[in-house]
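Enquirer: Here you go, sequence then predicted model.
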Amino acid sequence: MSNDESDRGDSDRPPSVADVEPFESEALSGNVPDDLNEAVTAEWKASNTAFQRIHTVLENTYEPKTTAEVADAAATTKPTVRKHVEPLVEAGLVEERDDGRATRYAWSETQRRVNRVADLAERQSAADLDAKVRQAKERIAELRQRYDADTPNDLAESLDSDDGEGWDDLATWRTLKADLKRLQAAQSMADYLADADATAGRRDRSNHA
């Protein structure tokens, strides 16, 4: 076989594992630099104040954390956490729990519900909220009529243990009831914000008259 034929044969042959050079780049090989976490933490500290970091940690805390745990997660000190968490507790945004051994902090469940309502009011138009409220009310009315029950509790008392569809509808009814409360709260919040904006606009125009 000529050298040309040998070269063509080699080029047509798929490469073997031995032919392929291993990656030399740390990024491609999957090795994580030891100082990566330090770099991320340093960037977070540079772009956020201690209060902002503590606020973020607590807002995403569902299991209460001690002062030391919050300080560690927020890349700050325990005295700084105590300084900034106090006004959050006083404002009702953070719940303080003392079990006799340590004081722990977690974001208020009430505030979480308020935040969800505020987010709903911001993301949904007034027309969308109206439509969703109407749909929820209509679905609840259908369940009332189907089971001749005024409330989910009435339905629960009337169901047999093996009535799978009935128990599914009961869960749906309870979900609809909770959703309806949130939607109506979002409507009220949206109306309040619209009135506040209108009042601010009138005040601004009068100041410039």
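Expert: That came through fine.
Enquirer: Please make it C-alpha for all contacts and neighbour counts, starting now.
Expert: Will do.
Enquirer: ok, and the closest non-adjacent residue to residue 118?
Expert: Of all residues not flanking residue 118 in the chain, residue 186 sits nearest, at 6.4 Å (C-alpha to C-alpha, 6 or more residues apart in numbering).
Enquirer: er, residue 59 I mean
Expert: residue 107 (5.3 Å).
Enquirer: OK, contacts around the one you found?
Expert: The contact partners of residue 107, by C-alpha atoms under 8 Å, 6 or more residues apart in numbering, come to 58-62, 93-95.
Enquirer: Just want the most central residue of the chain.
Expert: residue 60 (7.9 Å; C-alpha atoms, centre = their mean).
Enquirer: so what's it closest to, chain neighbours aside?
Expert: residue 107 (7.3 Å).
Enquirer: does residue 119 count as helix, strand or coil?
Expert: At residue 119 the chain is in helix, as set by DSSP: H, G, I helix; E, B strand; the rest coil.
Enquirer: need the helices for this structure, in chain order.
Expert: 3-12, 26-29, 36-47, 50-59, 67-73, 78-90, 109-123, 126-147, 152-158, 164-207 (DSSP state H).
Enquirer: okay, pairing it with this:
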Amino acid sequence: MGSDHETLDSARDQWKRSTTALERVHQTIEQTTAPKTAGDIAEEALVSEPTARKHLNSLVDIGTATAVEEGTGTKYTRNEDTLLYQRIRDLSTNHSRETLLENVQTMKQQIRDFEDTYDAVSPEELATSLETNPPDGAWEAVAAWQTTERNLHIAQAAINYSRARDLGAATK
């Protein structure tokens, strides 16, 4: 057990030595899906609470993080819109238009298969039709269908983003 603790301490020390406080706060907030206090972020990012708050406020200002006022004070979380934009931009940069179009066609077929298999036009319709004892795998199918729809829209957005970027470059 001691070696696990030593390994974790060593990894934290290495992370602290190889990054700035801002980088650690930024990396921590990117992994944060539920709002957390500056103190919680500070502990995870290995910085003081005032340092975390300073960097979190800067990240809020540039749109990377979101501040949520609650009765107990301000909590911070990642900005989902910024992450979505980054994912779209990364897809458009790292994958060819042809690959993205192939993936779009594959996902459209997967959605048609869900529609045929479950006799529903959307995952929401499937979810509302499920009884108290749904068939095995039905809720997993709802989640998979929702994920496929989301990924389809993201891939389509990446295609459109790439096209808009190319058209913008052509007009310079």
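Expert: Nice, I can see it. Since we're looking at a predicted model, the values are computed, not measured.
Enquirer: on that earlier part again, tell me which of the helices of the first structure sits nearest to residue 102 of the first structure.
Expert: Closest approach to residue 102 of the first structure among the helices of the first structure (C-alpha to C-alpha): helix 67-73, 8.5 Å.
Enquirer: Buried by neighbour count: which residues of that closest one qualify?
Expert: 67-71, 73 (16 or more other C-alpha atoms under 10 Å).
Enquirer: How far off centre is it?
Expert: The chain centre lies 21 Å from the centre of helix 67-73 of the first structure; the measure is C-alpha atoms, centre = their mean, to the nearest Å.
Enquirer: Counterpart of residue 184 of the first structure over in the second structure?
Expert: Counting by TM-score structural alignment, residue 184 of the first structure corresponds to residue 156 in the second structure.
Enquirer: Show the contacting residues for the nearest residue to its match once chain neighbours are set aside.
Expert: Once flanking residues are discounted, residue 156 of the second structure sits nearest to residue 104: 7.0 Å by C-alpha to C-alpha, 6+ apart. The contact partners of residue 104 of the second structure, taken as C-alpha under 8 Å, 6+ apart, are 152, 155-156.
Enquirer: contacting residues around residue 80 of the second structure?
Expert: Contacts of residue 80 of the second structure (C-alpha under 8 Å, 6+ apart): none.
Enquirer: That one maps to what in the first structure?
Expert: So residue 80 of the second structure corresponds to residue 109, using TM-score structural alignment.
Enquirer: and what of residue 102 of the second structure?
Expert: So, by TM-score structural alignment, residue 102 of the second structure is matched to residue 131.
Enquirer: on that earlier part again, please report how far the residue nearest to the centre of the first structure lies from residue 26 of the first structure.
Expert: Taking C-alpha to C-alpha, to the nearest Å as the measure, residue 60 of the first structure falls 33 Å from residue 26 of the first structure.
Enquirer: and residue 117 of the first structure, how many residues sit next to it?
Expert: Residues contacting residue 117 of the first structure under the criterion other C-alpha atoms under 10 Å number 22.
Enquirer: swap in the one 5 residues further on?
Expert: Residue 122 of the first structure is flanked by 14 other residues according to other C-alpha under 10 Å.
Enquirer: Likewise for residue 201 of the first structure?
Expert: Residues near residue 201 of the first structure, counting by other C-alpha under 10 Å: 12.
Enquirer: repeat for residue 17 of the second structure
Expert: 10.
Enquirer: What lines up with it in the first structure?
Expert: Looks like residue 17 of the second structure aligns to residue 46 there (TM-score structural alignment).
Enquirer: Provide the aligned range in the first structure for stretch 26-43 of the second structure.
Expert: Using TM-score structural alignment, stretch 26-43 of the second structure pairs with 55-72 in the first structure.
Enquirer: Give me the contact list for the matching stretch.
Expert: Under the contact criterion C-alpha under 8 Å, 6+ apart, stretch 55-72 of the first structure has outside partners 54, 73-74, 77-78, 80-82, 94, 97, 102-107.
Enquirer: mind running it again at 6 Å?
Expert: Residues outside stretch 55-72 of the first structure that contact it (C-alpha atoms under 6 Å, 6 or more residues apart in numbering): 77-78, 103-107.
Enquirer: Let's have these in JSON lines, adding distance to residue 38 of the first structure.
Expert: Shown next, in JSON lines, are these (distance: C-alpha to C-alpha, whole Å):
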{"residue": "77", "distance to residue 38 of the first structure": "16"}
{"residue": "78", "distance to residue 38 of the first structure": "19"}
{"residue": "103", "distance to residue 38 of the first structure": "28"}
{"residue": "104", "distance to residue 38 of the first structure": "26"}
{"residue": "105", "distance to residue 38 of the first structure": "25"}
{"residue": "106", "distance to residue 38 of the first structure": "26"}
{"residue": "107", "distance to residue 38 of the first structure": "27"}
